[in-house]
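> One predicted model, sequence on top.
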Amino acid sequence: MQKMKNPNIKGEGYQQGDLYGYQTVKQFVLARDNYTCQACKKKGGKLKIHHLIYRSLGGTNTVDNLITVCSECHTTKNHQTGILAKWCQDKKQVHKSYKGATFMNILRRRLFTAFPQAKFQYGAWTTLQRADLGLAKSHYNDAVAISGIKQIKVKPTRIVMFKQFRKKKRSLHEATARKGRKTTNVMSKRNAKNTKYAKGFWLNDYVKIKDSRSKGYISGFSKATCYIKDIFENYLTVSPKYKQVALSKLVRITHNNNWSRQEINEKNYQMY
């Protein structure tokens, strides 16, 4: 991953993180952003460090969630409806995420351990094979091209996608106080807030909203309501004002464990 971030890295550079040479996180963020407001692009002046994903919504203090903005842009209005709100909603990233690459590196090692007879196939070869077969760029078409097939008789029209779902929060305590609190919450009782079940429904149940075609997975509960998302993390709602959907308006299709499965049209497929 370090090589992908910095192709020139070598030697001790692998032992030196992003913050190496900086005394504080704020100093690093300001230097990284060239002391320039990333909203209005004005350099200098009174600069502030802004959380892209708000702390109140679970945003962290890591450098990937911090960005430089000036005091004129760092306003309540921008937090509520302006550019800062849009950044938060769109989950703007300062740097490219390497989460997918990390996962694939782990998966590759496991596959080669399980199937020692497997061989490497590089993207340049796959691109040529896919072009010969007249297939569009996508993960599933890459798999078809790699298989060695010589002719395509029927192209797929629907795709089955799988996604892992975390039912339980990792942390049982908080090292620092939440926004609005003066003391840290170091009691493991916080785990009791991880509601897994409510009124006959469980987390990650695949459900249908009555009197509509909307189908999705329960991602969380709030008393007699819940949050429903599709496999692309889009909220499915009844009212444009509220994300919550009443449990009384749901019909369970299937009960799932930690995996979500959804069949979609090929035209709706998104290349990640």
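Cool, the structure landed.
> C-alpha from now on. contacts and neighbour counts both.
Noted.
> Is residue 216 in a helix, a strand, or coil?
Judged by DSSP: H, G, I helix; E, B strand; the rest coil, the three-state class of residue 216 is strand.
> What of the one 10 residues further on?
Under the three-state scheme (three-state DSSP), the conformation of residue 226 reads as strand.
> who's in contact with it?
Contacts of residue 226 were listed using C-alpha atoms under 8 Å, 6 or more residues apart in numbering, and they are 218, 219, 220, 244, 245, 246, 247.
> Spatially, which two of these are the most separated?
219 and 246 (13.4 Å; C-alpha to C-alpha).
> What is the end-to-end distance of stretch 220-229?
10 Å (C-alpha to C-alpha, to the nearest Å).
> Residue 219 and residue 246: which has the busier surroundings?
When residue 219 and residue 246 are compared for neighbours, residue 219 comes out ahead with 21 against 16, by other C-alpha atoms under 10 Å.
> Is the more buried one in contact with residue 228, as I believe?
Yes - using C-alpha atoms under 8 Å, residue 219 is in contact with residue 228, at 5.7 Å.
> Report the set of residues contacting both of the two.
By C-alpha under 8 Å, 6+ apart, no residue touches both residue 219 and residue 228.
> Which helix runs longest in this protein?
helix 99-114 (DSSP state H).
> Return the set of buried residues in the helix or strand following it.
The helix or strand immediately downstream of helix 99-114 is helix 123-132, counting by DSSP states H and E. Neighbour counts over helix 123-132 (16 or more other C-alpha atoms under 10 Å) mark 126, 127, 129, 130 as buried.
> tell me the angle the helix or strand just after helix 123-132 makes with helix 123-132.
Per DSSP H and E, the first helix or strand lying C-terminal to helix 123-132 is helix 139-146. Angle, helix 139-146 to helix 123-132, by axes from the mean of the first three to the mean of the last three C-alpha atoms, to 10 degrees: 90 degrees.
> take the one below as the second:
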Amino acid sequence: MVSYCFVLDRKRRKLSPTNENRGWVLIRKNKAALINKFPMVIQLFKEVADEEIDQTPIHFNIDDGSKFTGIALVQECQTKNKPVFKGTIEHRTDVKEKMDKRRGYRRYKRSHKKYRPKRFHNRSSSTRKGRIPPSIKQKKEATLRVLNNLMKWIRVNHIHLENVMIDIHKLEKGSQPYRWDYQKSNRLDENLRKAALMRDHFTCQDCGKKHCRLEVHHIIPRRLQGSNSIHNLITLCSSCHENVTGEESNHAKRFFDKIQGKKIIFLDAMHVMQGKTYLQQEVKKIAPLTLTTGGDTANRRIDWDIEKSHSNDAIVLSQLHVSSKQCDMKDWIIKPMRRRSKKKVEEVNGFQHRDFVRYTKRNGDVYEGYITALYPKKKQCNLTTTEGKVLKRYGVNRLKLLWRFNHIYFLNKHE
């Protein structure tokens, strides 16, 4: 599995990334120093001349989502484009719950101030025009924090952002065929497939199942000149789809009656758009921005035979062709943490709150994670592993410090 490290020269100018193994060789030969370990960043002891600095464009791609955001850095080379970084940002989902709890405390406190007259609309944040809900805004700011952090180590010449899940304009007005349209006539456009699933509320229209494998069925099959149109598609589970295959004409009227008059509700697509204007405005201040859609991303990923993941979707956003083999690289889990820490203990045996550590059990099992609590009396700690497992009251004597926390966790993804 390939992994790259970021490179700076003696004046901290950003150079093109190199292979991690090459970076460790430079460190061992005393030609560079390790600046950051997760992800790996080295600084050369020599100054690189301006004419020797590689200026090939580097694209930063953002596959924006509500729970996970895929990001990738792709270097546009003359011969073969090269992905140099990919990862998935895990967003916080507890903000609304914490705000509701805080609101309850505030209302309880105010309701007992009987001497104070009632006041309404006195909070400036709730009356401000164009206000973004904090639960949504914090996700956009987390993406910007990661972008700004990476830009300390690598140049970004262009930014690509996935705008919506499906392209509503293309769905209504029609779209130009993709390259594979001329070769694989039976493959359904991802833009249409997602639209059909959304219209049918992600439910099988024959048996009513929801939590199962869902497929989009041509009511009039393509072999009988059925069209690739939203009006000829219906959502079925895999078993119902198998039952009607070969007997489509017997079920056509019944299926057409089910979808007749149904409108596509774009609530999900519109919900994804919340906060996008803010994100786009902030990103444009950094580098030129290009927008794309989820349907185009999925079509391109399938066309290039790349495995689906948030980070792989981000790689293909820039339309720079890469192979599936190039995408087989280190995949980071990125966790921007709260700026305020609730720690009550500064350190225990040299270990601090949020330190990234390795714990080795007596039976040889190894866990990697970050410290979430410290207990000085018994010299114990709580850990949250990279897989999300919580370990409570583990002794600090078996800990090994891997890296000191610095606002954002970059964790290795375990398959």
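Arrived safely, thanks for sending. Here the structure is a predicted model, which is why all the values come from computation and not from measurement.
> So after superposing, what's the score?
The TM-score (TM-score structural alignment, normalised by the length of the first structure) is 0.47; 150 aligned residues with a C-alpha RMSD of 3.2 Å.
> thinking again about what came up before, need the buried residues of helix 123-132 of the first structure in a markdown table with distance to residue 109 of the first structure, can you?
Output for the buried residues of helix 123-132 of the first structure, formatted as a markdown table (distance: C-alpha to C-alpha, whole Å):
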| residue | distance to residue 109 of the first structure |
| --- | --- |
| 126 | 20 |
| 127 | 23 |
| 129 | 24 |
| 130 | 25 |
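> Kindly indicate which of the residues you listed lies nearest residue 90 of the first structure.
Nearest member of the buried residues of helix 123-132 of the first structure to residue 90 of the first structure, counting by C-alpha to C-alpha, is residue 127, at 30.7 Å.
> gap between the closest one and residue 139 of the first structure?
For residue 127 of the first structure, the distance to residue 139 of the first structure equals 11 Å [C-alpha to C-alpha].
> pretty sure residue 335 of the second structure belongs to a strand, no?
Yes - according to three-state DSSP, residue 335 of the second structure belongs to a strand.
> Excluding chain neighbours, give the residue nearest to it in space.
Computed as C-alpha to C-alpha, 6 or more residues apart in numbering, the closest residue to residue 335 of the second structure that is not its neighbour in sequence is residue 409, at 5.0 Å.
> does that neighbour sit in a helix, a strand or a coil?
strand.
> hang on, isn't it packed against residue 336?
Yes - counting by C-alpha under 8 Å, residue 409 of the second structure does reach residue 336; the two are 6.3 Å apart.
> can you tell me the helix or strand for residue 126 of the second structure?
helix 124-127.
> Next secondary structure element downstream of that helix?
helix 134-150.
> after that following helix comes which helix or strand?
strand 158-164.
> what packs against that following strand?
strand 58-63, helix 267-273, strand 289-293, helix 294-303 (3 or more C-alpha pairs under 8 Å, 6 or more residues apart in numbering; DSSP states H and E).
> got these as a markdown table, with distance to residue 312 of the second structure and mean neighbour count columns?
A markdown table is the format used below for those (distance: least, C-alpha to C-alpha, whole Å; neighbours: other C-alpha atoms under 10 Å):
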| stretch | distance to residue 312 of the second structure | mean neighbour count |
| --- | --- | --- |
| strand 58-63 | 9 | 26 |
| helix 267-273 | 19 | 14 |
| strand 289-293 | 15 | 17 |
| helix 294-303 | 8 | 20 |
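> could you dump those to JSON lines with distance to residue 250 of the second structure?
Output for those, formatted as JSON lines (distance: least, C-alpha to C-alpha, whole Å):
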{"stretch": "strand 58-63", "distance to residue 250 of the second structure": "42"}
{"stretch": "helix 267-273", "distance to residue 250 of the second structure": "33"}
{"stretch": "strand 289-293", "distance to residue 250 of the second structure": "36"}
{"stretch": "helix 294-303", "distance to residue 250 of the second structure": "31"}
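> Those: which one's closest to residue 96 of the second structure?
helix 267-273 (15.5 Å).
> Could you name the helices and strands sitting against the closest one?
strand 158-164.
> quick check: angle from the strand it packs on to helix 294-303?
Going by the same axes, to 10 degrees, strand 158-164 of the second structure makes 110 degrees with helix 294-303.
> Quick one: name whatever helix or strand follows strand 158-164 of the second structure.
Next along the chain from strand 158-164 of the second structure, counting by DSSP H and E, comes helix 168-173.
> which residues sit against that next one?
191, 192.
> Now do the buried residues in the helix or strand just after that helix.
Remark: after helix 168-173 of the second structure, the chain's next helix or strand is helix 190-199, criterion DSSP H and E. Within helix 190-199 of the second structure, the residues scored as buried using 16+ other C-alpha under 10 Å are 190, 191, 192, 193, 194, 195, 196, 197, 198, 199.
> count of neighbours near the nearest residue to residue 336 of the second structure once chain neighbours are set aside?
The shortest distance from residue 336 of the second structure to any non-neighbouring residue, by C-alpha to C-alpha, 6+ apart, is to residue 408 (4.4 Å). Residue 408 of the second structure has 17 neighbouring residues, counting by other C-alpha under 10 Å.
> which residues touch residue 408 of the second structure?
Here residue 408 of the second structure is in contact with 146, 334, 335, 336, 337 (C-alpha under 8 Å, 6+ apart).
> Report the contact partners of the second one.
So the one you mean is residue 334 of the second structure. Taking C-alpha under 8 Å, 6+ apart, one finds 87, 88, 89, 90, 408, 409, 410, 411 in contact with residue 334 of the second structure.
> show me where the stretch 251-400 of the second structure has helices.
267-273, 276-284, 294-303, 310-316 (DSSP state H, counting those that start in this stretch).
> Distance to residue 161 of the second structure for these - can I get that in TSV?
Below are the helices of the stretch 251-400 of the second structure laid out as TSV (distance: least, C-alpha to C-alpha, whole Å):
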stretch	distance to residue 161 of the second structure
helix 267-273	12
helix 276-284	8
helix 294-303	10
helix 310-316	9
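> which of the contacts of residue 408 of the second structure tops the neighbour count?
Counting by other C-alpha under 10 Å, top hit in those: residue 334 with 24 neighbours.
> distance of that residue from residue 409 of the second structure?
Residue 334 of the second structure is 6 Å from residue 409 of the second structure, by C-alpha to C-alpha.
> angle of the one helix or strand residue 106 of the second structure maps to against helix 134-150?
Here residue 106 of the second structure sits within helix 95-111, counting by DSSP H and E. Here helix 95-111 of the second structure points in a direction 130 degrees away from that of helix 134-150 (the same axes, to 10 degrees).
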